[in-house]
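**Student:** sequence and predicted model, in that order:
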Amino acid sequence: MKTIINTTNAPAPIGPYSQAVAASGFLFVSGQVPINPATGEVVTTGIIDEAKLVMENLKAILTEAGLGFESVIKTNIFLTDMQTFAQVNEVYGAYFTANFPARETVQVSALPKGVNVEISVIALKP
């Protein structure tokens, strides 16, 4: 059985998918991009601002599911420019401070809406 998780505190999906799905004790959160959930506008004011908004969107979805970043066991980071890795990593590190999840970071040729960063997570429900 699966439960669909959606919140108005994160951007609405831009395609046929859910913000997150809970199943078998796990929460699978779809990749989040820097879209302001209040306005629906893409934020492209710099990689730090973009990464912060992505993390806040993830936080909103985790919160809706009754979880926090401490429950995250795996993350996937997609960047359009690996030269921004250090900046994104710094923002990411402000949200994950101990018992870090497994992670990979990859450079891709493009992301939806022309953004520069997308992050998805998998969390373990207690």
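**Tutor:** Received it, and whenever you're ready, just let me know what you need.
**Student:** can we go C-alpha only for contacts and neighbour counts from here?
**Tutor:** Fine.
**Student:** what about stretch 57-74, distance to the chain center?
**Tutor:** On the basis of CA atoms, centre = their mean, to the nearest Å, stretch 57-74 sits 9 Å off its chain's mean C-alpha point.
**Student:** quick one: contacts of it?
**Tutor:** Contact with stretch 57-74 is made by 5-7, 9-11, 19-20, 29, 32, 34, 37, 95-96, 98-103, 120-125, as judged by CA atoms under 8 Å, 6 or more residues apart in numbering.
**Student:** the longest helix in the chain is where?
**Tutor:** Using DSSP state H to assign secondary structure, the helix with the most residues in the chain is helix 47-64.
**Student:** give the buried residues for it.
**Tutor:** When neighbours are counted by 16 or more other CA atoms under 10 Å, the buried residues of helix 47-64 are found to be 47-48, 50-62, 64.
**Student:** ok, second structure coming up, stack it against the first:
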Amino acid sequence: MTKTTKRLLAASAVLALATQLHAEPEFLNSGSVLPTNLPFSEAVVVGETVYLSGQIGNMPGTLTLAEGGIAGETKQVMENIKTSLNAHGLGLENLVKCTVMLADIGEWGAFNDVYKTYFAEGRFPARAAFGANGLAVGARVEVDCVGAK
């Protein structure tokens, strides 16, 4: 790669970032996953970046958690994330970063067993996971994500 090509790529990246920083946020609520009376948006899009609010393993349209402990809730969390993304024209392949909060960090392995089935091998978003006390409505797991269009 020539020096000129590198400079053009760097300038292009700076221009793309500047455009995104000046983009108006778009606040999205499909009503497909969470009750619409909660005080946050399901997702916010700024430029080409999509920020998903944390999802718990609630049954769509309710705050009732899926049955089956960590495995059942994790499956529902991932289905909720997929539903939210699909409602806005995106898919799991658009995710670039997820943050996982577990009520019991000892369930990290059981969470991973379900989580990994939602992604193509080797195509996992960057991720952080930590133990958290007092997740909403007594959930065992919550996952928030960032995606790219």
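**Tutor:** Perfect, I can see it now. Quick caveat, the model's predicted, so the values are computed rather than measured.
**Student:** Ile105 of structure 2 against Arg140, yeah?
**Tutor:** No - in terms of CA atoms under 8 Å, Ile105 of structure 2 does not count as a neighbour of Arg140; the distance is 9.7 Å.
**Student:** quick one, which of these two is more surrounded?
**Tutor:** Neighbours around Ile105 of structure 2 and Arg140, counted as other CA atoms under 10 Å, are more numerous at Arg140. The numbers are 27 against 16.
**Student:** which one in structure 1 is aligned with that one?
**Tutor:** Taking TM-score structural alignment as the criterion, the aligned counterpart of Arg140 of structure 2 in structure 1 is Asn116.
**Student:** not counting its neighbours along the chain, what's nearest that match?
**Tutor:** Taking CA to CA, 6 or more residues apart in numbering as the measure, Asn116 of structure 1 lies nearest to Thr80, with 5.1 Å between them; neighbours along the chain are not counted.
**Student:** repeat for Tyr51 of structure 2
**Tutor:** With CA to CA, 6+ apart as the criterion, Tyr51 of structure 2 has its nearest non-adjacent residue at 4.7 Å, and that residue is Val146.
**Student:** that neighbour and Leu52 touch, don't they?
**Tutor:** Yes - applying CA under 8 Å, one finds Val146 of structure 2 in contact with Leu52, separated by 6.1 Å.
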